[in-house]
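S.K.: pasting a predicted model and its sequence here:
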Amino acid sequence: MTQQQTAEASNGLSPSGILGAVTDGQTYKNLLYLMIAPLLGMFYYIILVTGFTLGLGLSVIGIGLGILLLTLVCTRYAAGFERRVANRLLGTDIAAPDDLEQEENGIVALAKAYIGASSTWQGLAFVFAKFWVGIVSFMLLVATLGIAIELLLMPVFPNGTLDVTVSNWEVAQSFESTAEQVAAVPVGAVLTIVALNVLNAFANLNATIASALLGPTTGE
């Protein structure tokens, strides 16, 4: 870890760094990234499962090989899209890989190029993992920020704003009296700060994974 990274980490753990998550514009880009992750993850999962299932099942009659190749092509496009999203929302600077070497023209040469490129398999790993990342993102958003917003707005919406329920615990139904609802506001404010820092940390982990899997390989 460099001195700059150490300083940034120390600042992130300081009171000013923790409170700064509220006013930092990057925080809300991180939130947007995490909010769209479940939808993208589900979409990618459907494409991958459908493509590989049909491709392997029909490979004995030849058409399956074409489906498998098309699935790999779609995976590379998805990885490219994810790289641009990460650069735009997570603040990364990931360059596009340049290891797709097609020596001849034709579908066979293209297939060999896709299969031989390490970026194809790294992108496949990232796109497949996006489904699980989306699930974790959704759980963290609900369990942290969802509850915080519910508590913050309790006096205005006593019956709940988002109807957040965690493990059969209905947040809004736990604060019945006016005094309890007012007391929930400062708790919600503190939880909001905690939630933003937790979500920032998870977004930073996503940025690290994206940089490792979506950029040029070490040998390039």
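M.R.: Arrived safely.

S.K.: going forward, measure contacts between C-alpha atoms and count neighbours the same way
M.R.: OK.

S.K.: ok, residue 152 - contacts?
M.R.: Residue 152 makes contact with 184, 185, 186, 187, 188, 189, according to C-alpha atoms under 8 Å, 6 or more residues apart in numbering.

S.K.: ok, second structure coming up, stack it against the first:
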Amino acid sequence: MENHQARQTDRRVPTRTLGVATDAQTYKNLLYLVARFPLGIAYLTVFVTGLSLGVSLAPLLVGLPILAGVLAVAGYVGVVEATLLRTLLDRDVEWSPVDPNNTPVVPYLKQVATDPINYLLLVLAFASFGTGIGLFVALVVGFALSLSLVVAPAVYWREGVQYFDTTESIDLGVTTISQGQLAIETLPEALLASLIGIALTVAGLHLVNLTTRVYADVTEALLSGSE
């Protein structure tokens, strides 16, 4: 009985490891992370514009309602984030900002200006810009590198594809350092590079799932904790 369970466990480990590449949720997670980039830019554009205008006009008192309006818009960041969590990650998260249609203007602006969650959502919006750029660059560079290795057997011999050892030297004055690039000039080298690329791709997809889980958990905790 123990041997049977051990064999089942041995079979499940590689299945879980490699199955990440065929799991549809993995690519939803990837889309969730990629979405941080355009969302971060949109958040930054809206809130920097609003805050700059509000602060510059604050001495004339006109800027105060503008700043309150910025915080009101920040409440709708929660709507966007909750929608992403439900749609892409199947998280049971709901978020409803203060409804301006049910509250007079002045009490509404006062309410959104004194609600701490709107400030937290504003921080989340700005954080999305920084994390969005970092995630986008990491995803593009990481998967471009790993996938270029995966397809090496099919393209390494083609004209214009450079898998060559081009040694360059950096002169530091007192010494010289040689820099070498990856050399793939034969089929065995290309097959080895492809295996390395597959391993890197699978590892990258697992990292995507882990990163998504952490980011989504933090966002869900923020939205759920303020209900």
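M.R.: Okay, I see it. Since we're looking at a predicted model, the values are computed, not measured.

S.K.: secondary structure added to the contacts of residue 152 of structure 1, as a markdown table?
M.R.: Below are those laid out as a markdown table (DSSP: H, G, I helix; E, B strand; the rest coil):
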| residue | secondary structure |
| --- | --- |
| 184 | helix |
| 185 | helix |
| 186 | helix |
| 187 | helix |
| 188 | helix |
| 189 | helix |
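
S.K.: highest neighbour count among the residues you listed?
M.R.: Highest neighbour count within those, by other C-alpha atoms under 10 Å: residue 188, with 23 neighbours.

S.K.: circling back to that earlier point, which of the contacts of residue 152 of structure 1 sit farthest apart?
M.R.: Greatest spatial distance among these (C-alpha to C-alpha): 184 and 189, at 8.7 Å.

S.K.: now residue 38 of structure 2: how far from residue 110 of structure 2?
M.R.: Going from residue 38 of structure 2 to residue 110 of structure 2 by C-alpha to C-alpha, to the nearest Å gives 31 Å.

S.K.: same thing with residue 194 of structure 2?
M.R.: Remark: distance between residue 194 of structure 2 and residue 110 of structure 2 (C-alpha to C-alpha) = 60 Å.

S.K.: strands of structure 1, start to end?
M.R.: Using DSSP state E, the strands of structure 1 run over residues 165-166, 169-170.

S.K.: can you add distance to residue 194 of structure 1 and give these back as CSV?
M.R.: Converted to CSV, those look like this (distance: least, C-alpha to C-alpha, whole Å):
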stretch, distance to residue 194 of structure 1
strand 165-166, 17
strand 169-170, 20
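
S.K.: name the stretch among those that sits most buried.
M.R.: Highest mean neighbour count of the strands of structure 1: strand 165-166, a mean of 14 (counted as mean count of other C-alpha atoms under 10 Å).

S.K.: Provide the aligned range in structure 2 for it.
M.R.: Strand 165-166 of structure 1 corresponds to no residue of structure 2 when matched by TM-score structural alignment.

S.K.: what about the nearest residue to residue 161 of structure 2 once chain neighbours are set aside, how many neighbours?
M.R.: Closest residue to residue 161 of structure 2 apart from its sequence neighbours, by C-alpha to C-alpha, 6 or more residues apart in numbering: residue 155 at 6.8 Å. Neighbour count for residue 155 of structure 2, taken as other C-alpha under 10 Å: 16.

S.K.: and residue 155 of structure 2, how close does it get to residue 105 of structure 2?
M.R.: Distance of residue 155 of structure 2 to residue 105 of structure 2, given as C-alpha to C-alpha: 64 Å.

S.K.: next, residue 178 of structure 2: secondary structure please.
M.R.: Assignment for residue 178 of structure 2 (three-state DSSP): strand.

S.K.: how would you label the closest residue to it other than its chain neighbours: helix, strand or coil?
M.R.: Among residues not flanking residue 178 of structure 2 along the chain, residue 169 sits closest, at 4.4 Å (C-alpha to C-alpha, 6+ apart). For residue 169 of structure 2, the assignment made with three-state DSSP gives strand.

S.K.: residue 169 of structure 2 touches residue 181, doesn't it?
M.R.: No. Using C-alpha atoms under 8 Å, residue 169 of structure 2 is not in contact with residue 181, being 11.8 Å away.

S.K.: quick one: contacts for the residue nearest the centre of structure 2?
M.R.: Nearest to the geometric centre of structure 2 sits residue 33, at 3.0 Å (C-alpha atoms, centre = their mean). Residue 33 of structure 2 makes contacts with 132, 135, 136, 208, 212, as judged by C-alpha under 8 Å, 6+ apart.

S.K.: distance of the counterpart of it in structure 1 from residue 196 of structure 1?
M.R.: Aligning on TM-score structural alignment places residue 33 of structure 2 opposite residue 34 in structure 1. For residue 34 of structure 1, the distance to residue 196 of structure 1 (C-alpha to C-alpha) stands at 12 Å.

S.K.: residue 114 of structure 1 now?
M.R.: Residue 114 of structure 1 is 39 Å from residue 196 of structure 1, by C-alpha to C-alpha.

S.K.: kindly report the same for residue 6 of structure 1.
M.R.: Residue 6 of structure 1 is 21 Å from residue 196 of structure 1, by C-alpha to C-alpha.

S.K.: which residue sits closest to residue 153 of structure 2 in space, ignoring its chain neighbours?
M.R.: Among residues not flanking residue 153 of structure 2 along the chain, residue 190 sits closest, at 4.8 Å (C-alpha to C-alpha, 6+ apart).

S.K.: which residue lines up with that neighbour in structure 1?
M.R.: Counting by TM-score structural alignment, residue 190 of structure 2 lines up with residue 181 in structure 1.
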